[in-house]
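Novice: Sharing a model prediction with you, sequence too.
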Amino acid sequence: MANKSFDQTVVVKLLGRRIGYTTLKNKLYDIWKPSQPFRLMDIENDYFLVSLRTRLNFLTALSDGPWTIFRHYLTVEPWSPDFSSSQLFPHRIVAWIRLPGLPVTLYKCSLITEIGECIGKVVKIYYQTETGRRGRFAQMAVSVDLGKPLTSKLLINGRVQIIEYESLPTICFSCGRYRHVKDICPENTVEDQQESAAPKEQVTEAQFLNANKKSKPFGPWMVVERRQRKNF
């Protein structure tokens, strides 16, 4: 790949799952629909370089996501001389989040953006959320730092607002970070281990979530399935 091609080259990686060269290439054609063929190069640690021929195709890959393949995020970032394929995971990804039960009085683009900025840089707001057509939960795409604990709750006007993340199944409910689960968390305490070993009473899902929202900073409410979105 010639140096000139790096001007319109992106680095991609499927988060949490390995994917083969041919499968990825076919999937990229399906989701990006480039006007001209691109060049794909596999490098170490399951990263790939994608050299796009037009500026429009390059900008589409960067800005029209977040993209998912097999329900896993495809991280896309412009190539730079500082990029190192030795790192196992990208430092940042753009992820879809939801704000379930957000009061209808807050369903304004400026207010939702302000809330989202407490979590990460807001990249996109779901159209139906922005126009107030869908009040069950607000949705937006934000840039999150995978090196830090994910934001699980916010205090808005004295009310606790939980945060749900789509397509990020591997979240540790002990430290709040992506990449591992609670049972193998390096920050796990003896108290957590004893608690997990103790017998638990059967409770309904609603009771479980309500109890954990109050007592735990992180929990299963953070993980939700990806929803189909239109109107982009």
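Specialist: Thanks, I have the structure now.
Novice: drop to CA atoms for contacts and neighbour counts, all remaining ones
Specialist: Noted.
Novice: In a helix, residue 186, correct?
Specialist: No: remark: residue 186 does not belong to a helix; assigned using DSSP: H, G, I helix; E, B strand; the rest coil, it is coil.
Novice: Residue 65 versus the spatially most central residue of the chain, what's the distance?
Specialist: For the chain, the residue sitting closest to the mean C-alpha position, by C-alpha atoms, centre = their mean, is residue 95 at 2.6 Å. Using C-alpha to C-alpha, to the nearest Å, we find residue 95 at a distance of 9 Å from residue 65.
Novice: okay, now the one to match up with it:
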Amino acid sequence: MTKILQAEGNVGIEDTGDNTFVFEFQSSRYRSRALKESPWNFFRNLLIFKEPIGLKSLRLMDFEETTIWVQFHNIPLAFMHEDILLKLGRQIGMVVDLYRGENGLLQGRFARIRVRINITQPLKKCIRICAMRDEDDTIVLLVYGILPDFCYACGRLDHVYRDCEDD
């Protein structure tokens, strides 16, 4: 685990049951990094780090949501503006951040938007947008970063396509 997190020193891990663990970092710098860059992919399993708040019991902490970078492919260049990208991002979750290139612009082959998503709900694979009244709809393809296996048929994270029971 220390190698995956690229942390200095040992990382203490305690299994508390119910697929929940407590991590103890020797370095506050690496602890902050693990929280900021969460979620992590650990042997094709989603590892979500959450900051304990106050005296809240571990059993009351919510691990159903996480923030993740999503690539939006096939967006018309006319739509590569902050207000439009925020609107597109809100179609899949709460927008946390927009990636701007080295020059500070949103232009590129695709847009990267960090969104908070509920991992218990199916993930969208695409978004349909209408650029102009007299043109056909454009299909914006979504590529999620740091995901374990997930089903491309139903969009759920708890199984892969070959094991899907959804018709």
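Specialist: In hand now; what should we look at? Keep in mind that this is a model prediction, so the values were computed, not measured.
Novice: what TM-score comes out when they're superposed?
Specialist: After superposition, the two chains reach a TM-score of 0.70 (TM-score structural alignment, normalised by the length of the second structure), with 158 aligned residues with a C-alpha RMSD of 3.5 Å.
Novice: on that earlier part again, aligned partner of the residue nearest to the centre of the first structure in the second structure?
Specialist: Following TM-score structural alignment, the counterpart assigned to residue 95 of the first structure within the second structure is residue 68.
Novice: hey, where'd the helices end up in the first structure?
Specialist: Per DSSP state H, the first structure has helices spanning 21-32, 55-63, 109-117, 127-130, 190-197, 205-215. These are given in chain order.
Novice: Columns mean neighbour count and distance to residue 168 of the first structure on top of those, output as TSV?
Specialist: TSV is the format used below for the helices of the first structure (neighbours: other C-alpha atoms under 10 Å; distance: least, C-alpha to C-alpha, whole Å):
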stretch	mean neighbour count	distance to residue 168 of the first structure
helix 21-32	14	19
helix 55-63	16	20
helix 109-117	16	17
helix 127-130	18	21
helix 190-197	10	22
helix 205-215	12	18
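Novice: Can you lay out those helices as JSON lines showing distance to residue 149 of the first structure?
Specialist: Formatted as JSON lines, the entries for those read as follows, by distance: least, C-alpha to C-alpha, whole Å:
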{"stretch": "helix 21-32", "distance to residue 149 of the first structure": "29"}
{"stretch": "helix 55-63", "distance to residue 149 of the first structure": "25"}
{"stretch": "helix 109-117", "distance to residue 149 of the first structure": "16"}
{"stretch": "helix 127-130", "distance to residue 149 of the first structure": "26"}
{"stretch": "helix 190-197", "distance to residue 149 of the first structure": "18"}
{"stretch": "helix 205-215", "distance to residue 149 of the first structure": "16"}
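Novice: right, and those - which one's nearest residue 151 of the first structure?
Specialist: Put simply, out of the helices of the first structure the one that sits nearest residue 151 of the first structure is helix 109-117, at 10.4 Å, with distance taken as C-alpha to C-alpha.
Novice: Give the aligned range of the closest one in the second structure.
Specialist: Taking TM-score structural alignment as the measure, the second structure aligns residues 82-90 with helix 109-117 of the first structure.
Novice: Mean deviation, the matching stretch versus the first structure?
Specialist: In the superposition with the first structure, the aligned residues lie an average of 1.8 Å away from stretch 82-90 of the second structure, counting by mean C-alpha distance after the TM-score superposition for the first structure.
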